[in-house]
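Asker: what's the 3D shape of this:
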Amino acid sequence: MISEDTIVAIATPPGRGGIGVVRLSGERAIEIASGLVEFPKHPLETQRATVGVFKGPGTDRVLDQVVITVFRRPHSYTAEDLVEVSCHGSPVILRYFIECSFERGARVAEPGEFTRRAFLNGRIDLTQAEAVRDLVESQTLYQARVAASQLGGAVSIRLKPHKQVLLELIARLEAGIDF
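Answerer: Sure, this is the predicted structure:
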């Protein structure tokens, strides 16, 4: 289930910082990012960091030097085309990049939408999607370790044999009902 719309959101915590990351995912993610950033030395390459400059639309004024990383579908977190733009962590620059993305057709991502897309596109299962939330919300090292284990598929691996048995039972039950 690849979504036809493109979403954008700031991926780093709110406030000022050394680095701020804007993430785009969807059919037009690469096109939108490429339209906002100039690459003086190298064109965008998949799974390689590329240095460029962010200029506001219709101007030659450089607003920030950025690093863009492109992940083409299905080899991304969401299993869609995904772009991460790392810029200096100025909230003004991050918000302006988002606004410029809106002008080019992206929409704001809902909370958890990147993970929801990863789940709907089969990149992660439900227990792993829940683990993302648990890891983000963890308050102790123990909680973080448990969530990281679950994110790595520990729960899914343990449930897999039971899932197979249940699927076989359902198939037998449905076959019995049909005949």
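
Asker: going forward, measure contacts between C-alpha atoms and count neighbours the same way
Answerer: Noted.

Asker: in the longest helix along the chain, which residues are buried?
Answerer: Across the chain, the longest stretch assigned as helix under DSSP state H is helix 154-178. Residues of helix 154-178 classed as buried under the neighbour-count rule (16 or more other CA atoms under 10 Å) are Ser156.

Asker: quick one: the strands in this protein?
Answerer: The residue ranges that make up the strands of the chain, judged by DSSP state E, are 7-10, 17-25, 37-38, 49-55, 62-71, 82-89, 107-108.

Asker: surely Leu135 touches Gln150?
Answerer: No. At 9.3 Å, Leu135 and Gln150 do not qualify as touching, with contact defined as CA atoms under 8 Å.

Asker: tell me who's in contact with Ile68.
Answerer: Ile68 sits next to 44, 49-52, 83-86 when contact means CA atoms under 8 Å, 6 or more residues apart in numbering.

Asker: could you redo the last one with a cut-off of 7 Å?
Answerer: For Ile68, the residues meeting the contact criterion (CA atoms under 7 Å, 6 or more residues apart in numbering) are 49-51, 83-86.

Asker: can you check Ile19 too?
Answerer: Going by CA under 7 Å, 6+ apart, the list of residues near Ile19 reads 86-89.

Asker: run this one through as well so I can compare:
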Amino acid sequence: MGRRRAGLNFRRQRKKINLPLVREVLSWIVEIVVVIGLAYVLVSFFGIRTNVVGQAMEQTLENDDDILVNKFAYIISKPKQGDVIVFLPNGNKKSHYYVRRVVAVPGDTVQIKDGALYVNDELYKESTDVASMEDAGIASDAIKLEKDEYFVLGDNRNNSEDSRYANIGNVKRDYIIGKAWFRFSGFGSFGTIK
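Answerer: Alright, predicted model coming up:
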């Protein structure tokens, strides 16, 4: 009769691998890697993050607000009146990004008379509350936009460097980076840009 002796046992016992648990862990790792990869591709190719410089877009956007820019939006469509766009002035890659609102699109005629904006000889209906413009700049005379040009203004009209000034002028389609679509700054201050 074989009795088991008490004491030390130096025989090696094989540990059983829990295959369902290993599969579950590997599944989670693969999902995390795929999500991180997809997020990287989306941000790299379809969007960028930048910040607002200056008070030109105040009440809509404040100085130093962080914004997300949808670079893909204007690949499938064109900028339209009321869009808040991000662009490089005159295509200058060394400049910071400018954030302004499109008020006129290709083919439109723009003029500023008595502090008010006229597009195609009609008073422009503002989407935000803006002050009367003190300086019409180059738009004191009627400007006809070419097929790839956009006229942009800051929402803070009397504190904005925009298409009224020769150093910015009409913004060519090639200089537009994308559409500003989401802002966030500080705690609880975030949302889509209108």
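
Asker: what's the TM-score once they're superposed?
Answerer: Once the chains are overlaid, their TM-score stands at 0.21 when taken by TM-score structural alignment, normalised by the length of structure 1; 68 aligned residues with a CA RMSD of 5.6 Å.

Asker: that older thread, just the buried subset of the contacts of Ile19 of structure 1, please.
Answerer: Among those, those classed as buried by 16+ other CA under 10 Å are 86-89.

Asker: what is the burial count for Ile30 of structure 1?
Answerer: Counted with other CA atoms under 10 Å, residues neighbouring Ile30 of structure 1 total 22.

Asker: gap between it and Val62 of structure 1?
Answerer: In this structure, Ile30 of structure 1 and Val62 of structure 1 are separated by 20 Å, where distance is defined by CA to CA, to the nearest Å.

Asker: same question for Thr127 of structure 1.
Answerer: Taking CA to CA, one finds Thr127 of structure 1 at 43 Å from Val62 of structure 1.

Asker: so what touches stretch 149-163 of structure 1?
Answerer: Residues beyond stretch 149-163 of structure 1 that count as contacts (CA under 7 Å, 6+ apart) turn out to be 127-128, 131-132.

Asker: neighbour count added to those, as TSV?
Answerer: Conversion of the contacts of stretch 149-163 of structure 1 to TSV gives the following (neighbours: other CA atoms under 10 Å):
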residue	neighbour count
Thr127	17
Gln128	24
Ala131	23
Val132	18
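
Asker: next, format those residues as a markdown table and append distance to Lys163 of structure 1.
Answerer: Converted to a markdown table, those look like this (distance: CA to CA, whole Å):
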| residue | distance to Lys163 of structure 1 |
| --- | --- |
| Thr127 | 13 |
| Gln128 | 16 |
| Ala131 | 19 |
| Val132 | 22 |
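
Asker: what's the burial count for Val22 of structure 1?
Answerer: Using other CA under 10 Å, Val22 of structure 1 is surrounded by 19 other residues.

Asker: name the nearest residue to it, ignoring sequence neighbours.
Answerer: In this structure, Val22 of structure 1 finds its nearest non-sequential neighbour in Ile10, 4.3 Å apart by CA to CA, 6 or more residues apart in numbering.

Asker: residues near the one you found, how many?
Answerer: Other residues within reach of Ile10 of structure 1, judged by other CA under 10 Å, total 20.

Asker: quick one: it and Arg23 touch, right?
Answerer: Yes. The pair Ile10 of structure 1 / Arg23 is scored as a contact, 6.2 Å apart, by CA atoms under 7 Å.

Asker: helix/strand/coil for Leu42 of structure 2?
Answerer: Under the three-state scheme (DSSP: H, G, I helix; E, B strand; the rest coil), Leu42 of structure 2 adopts helix.

Asker: ok, so what distance separates it from Leu21 of structure 2?
Answerer: Taking CA to CA, one finds Leu42 of structure 2 at 32 Å from Leu21 of structure 2.

Asker: how about Gly178 of structure 2?
Answerer: As defined by CA to CA, Gly178 of structure 2 lies at a distance of 45 Å from Leu21 of structure 2.

Asker: what about those two, which has more around it?
Answerer: It is Gly178, of Gly178 of structure 2 and Leu21, that has more neighbours when counted by other CA under 10 Å, with 24 against 10.

Asker: tell me which helix or strand comes right after the helix or strand that contains the more buried one.
Answerer: Assigned by DSSP states H and E, Gly178 of structure 2 belongs to strand 176-184. Tracing the chain C-terminally past strand 176-184 of structure 2 and defining elements by DSSP H and E, one meets strand 190-192 next.

Asker: in contact with Ala49 of structure 1, which residues?
Answerer: Contacts of Ala49 of structure 1 by CA under 7 Å, 6+ apart are 67-69.

Asker: and of those residues, the nearest to Glu99 of structure 1?
Answerer: For Glu99 of structure 1, the nearest member of these is Ile68. The distance, counting by CA to CA, is 17.6 Å.

Asker: only the buried residues of whichever strand or helix holds Ala39 of structure 2, if you could.
Answerer: Assigned by DSSP H and E, Ala39 of structure 2 belongs to helix 19-46. Going by neighbour count (16+ other CA under 10 Å), nothing in helix 19-46 of structure 2 comes out as buried.
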